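Sequence first, then the predicted structure:
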Amino acid sequence: MAEVKISAEIRTEFGKGVARRTRVAGKVPAVIYGHGADTVHVTLPGHELMMALKTANALISLDVEGRSELVIPKAVQRNAIKGHIEHVDLLAVKRGEKVTVEVAVHTEGDLAPGANLLENVLTTLTVEAEATHIPEAVTVSIEGLDAGASLLAKDVTLPSGTTLVTDEDAVVIQVLAAQAEEPAGDEAEAAEGSEG
């Protein structure tokens, strides 16, 4: 995963009015915490942050007044109506350090022939990985699975250096049999008419 470089400014004023002015100026209030250090309040450029957060578990290299800080997003608050970012909590990490994150589960392949339904019971898995090698997602094959089949968390192949935190017996994917539909009234009448 590539590092995204963003410049941050130290924030010394707080409150709703200040946060509102910060957002109007195209910036996002954020806090950096971790490693037992004091929490650092910063503002980040909104567009650059939005682009960085398009990648799940983005690794961000912050330039905080000439000092480089490696962080990953832990909590992102978005406006419920407009969807823009209102605040971000960032966790400071070090190279080589293991972190616990959630990664998306993607599926590939086709189910067995027939009208089966795929249910994604878990859309993410919690894993532990080295901070600079966090997988963006994990992929599971559903090729040829038939009704009644399921894949457990322990069945998912994880990238090297990544360990599963989610309960290994948790169901990730299951295949359900589709319910047979009743024929429509016109079709049933047409079938009866052709018999006579």
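Done, it's in. None of these values were measured; they are calculated from a predicted model. Numbers count the residues shown, from 1 in each chain.

C-alpha from now on. contacts and neighbour counts both.
Will do.

Distance from the chain centre to the longest helix along the chain, please.
Longest helix of the chain, by residue count under DSSP state H: helix 185-195. On the basis of Cα atoms, centre = their mean, to the nearest Å, the separation between the geometric centre of helix 185-195 and that of its chain is 50 Å.

isn't Gly109 right up against Thr139?
No - contact status for Gly109 versus Thr139: not in contact, 10.3 Å apart, counting by Cα atoms under 8 Å.

Against that first model, consider the following:
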Amino acid sequence: MANVTLDATARVETGKGAARKIRQAGNIPSVIYGHGREPQSLTTNARETERLIKSIAVSSTVIELNIDGKTARTLIREIQRHPFKRSILHIDFQELVAGETVSVKCPIVYIGTPEGVRLEGGILDQIMHELHIQVDPASIPNHIDVDISGVKLGKSLHVADLKLPAGIKVLDDATATVCVVQPPKVQEEKADGAAEPELIRKPKPDDK
């Protein structure tokens, strides 16, 4: 499980006007919510937050928020961005409670080379790049390893085929295709004996 830290400050002012001033000061308005607590408005430094978000798997990384000296373990649930500038406008943090499972999207890491690729020249098509799972916050994996070394040509791997660590429940459809080994692409060749097209042009006066 990946853990990172981020400093945050509680704020009282709310509304569009207050949020605009917060952004002009180089900060990001945000909120933290969770079981057993009232939603609390916060601010985080825009530069530090952007740098952090670029370095992590946002949907599955636990962020320890240092809120005015108190620590809260959280997951980012929503990031709102400016439609053109792509700067962060607002962030929703969910506080994690030990013993209560949460749903996260976890990256898939494919392990090995499929048999159909090694022996028959097939092409691996990675359909899914993450899994939607339900897990205890203390057991959130950094990624899900998927062994594809035994997948043969023309065969596929489905969610139901995956072997996952204990305590992890997959929320994706069990019949969903994770990856497939496609047959190699065959280039069309000209038929044997086919004549080349004749180039017809008007002769120039100086042609002999």
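Cool, got the structure. It should be emphasised that the depicted structure is a prediction, and the values quoted were computed from it without experimental measurement.

Show residues contacting the longest helix of structure 1.
By Cα atoms under 8 Å, 6 or more residues apart in numbering, no residue outside helix 185-195 of structure 1 reaches it.

can we see that at 10 Å?
Glu182, Pro183 (Cα atoms under 10 Å, 6 or more residues apart in numbering).

Would you mind finding the match for Ile60 of structure 1 in structure 2?
Applying TM-score structural alignment, one finds that Ile60 of structure 1 aligns to Ile63 in structure 2.

contacting residues around that match?
With Cα under 10 Å, 6+ apart as the criterion, the residues that contact Ile63 of structure 2 are 2-7, 52, 56, 71-76, 93-96.

For ChimeraX, what selects the buried ones among those residues?
For selection in ChimeraX, the members of those meeting the burial criterion (16 or more other Cα atoms under 10 Å) are listed in this command:
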select :7,52,56,72,73,74,75,76,93,94,95,96
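
Can you list which of the contacts of Ile63 of structure 2 are found in strands?
Per DSSP state E, strands hold the following members of these: 3-7, 71-76, 93-95.

Could you export those residues to JSON lines, including columns for distance to Gln182 of structure 2?
Putting those into JSON lines (distance: Cα to Cα, whole Å) gives the following:
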{"residue": "Asn3", "distance to Gln182 of structure 2": "38"}
{"residue": "Val4", "distance to Gln182 of structure 2": "39"}
{"residue": "Thr5", "distance to Gln182 of structure 2": "43"}
{"residue": "Leu6", "distance to Gln182 of structure 2": "44"}
{"residue": "Asp7", "distance to Gln182 of structure 2": "48"}
{"residue": "Thr71", "distance to Gln182 of structure 2": "49"}
{"residue": "Ala72", "distance to Gln182 of structure 2": "46"}
{"residue": "Arg73", "distance to Gln182 of structure 2": "43"}
{"residue": "Thr74", "distance to Gln182 of structure 2": "41"}
{"residue": "Leu75", "distance to Gln182 of structure 2": "37"}
{"residue": "Ile76", "distance to Gln182 of structure 2": "37"}
{"residue": "Phe93", "distance to Gln182 of structure 2": "41"}
{"residue": "Gln94", "distance to Gln182 of structure 2": "41"}
{"residue": "Glu95", "distance to Gln182 of structure 2": "43"}
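
so which of those residues comes closest to Ala19 of structure 2?
Each of those was checked against Ala19 of structure 2 using Cα to Cα; the closest is Phe93, at 16.6 Å.

Phe84 of structure 2: helix or strand, and which one exactly?
Secondary-structure assignment from DSSP states H and E places Phe84 of structure 2 in no helical or strand segment.

re earlier: helix or strand: which one has the match of Ile60 of structure 1?
Counting by DSSP H and E, the element that carries Ile63 of structure 2 is strand 62-67.

Just the buried positions in that strand, please.
For strand 62-67 of structure 2, the neighbour count (16+ other Cα under 10 Å) marks Val62, Ile63, Glu64, Leu65, Ile67 as buried.

Have a look at how far, on average, that strand is from structure 1.
For strand 62-67 of structure 2, the mean distance to aligned residues of structure 1 following superposition is 1.7 Å (mean Cα distance after the TM-score superposition for structure 1).

in structure 2, which spans are strands?
Across structure 2, reading from the start of the chain, the strands by DSSP E fall at 3-10, 27-34, 37-45, 62-67, 70-81, 88-95, 102-111, 123-126, 130-135, 144-147, 156-158, 169-170, 177-182.

want to try JSON lines for those strands, with distance to Lys21 of structure 2 as columns?
Output for these, formatted as JSON lines (distance: least, Cα to Cα, whole Å):
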{"stretch": "strand 3-10", "distance to Lys21 of structure 2": "15"}
{"stretch": "strand 27-34", "distance to Lys21 of structure 2": "9"}
{"stretch": "strand 37-45", "distance to Lys21 of structure 2": "11"}
{"stretch": "strand 62-67", "distance to Lys21 of structure 2": "20"}
{"stretch": "strand 70-81", "distance to Lys21 of structure 2": "16"}
{"stretch": "strand 88-95", "distance to Lys21 of structure 2": "12"}
{"stretch": "strand 102-111", "distance to Lys21 of structure 2": "32"}
{"stretch": "strand 123-126", "distance to Lys21 of structure 2": "44"}
{"stretch": "strand 130-135", "distance to Lys21 of structure 2": "37"}
{"stretch": "strand 144-147", "distance to Lys21 of structure 2": "41"}
{"stretch": "strand 156-158", "distance to Lys21 of structure 2": "49"}
{"stretch": "strand 169-170", "distance to Lys21 of structure 2": "42"}
{"stretch": "strand 177-182", "distance to Lys21 of structure 2": "45"}
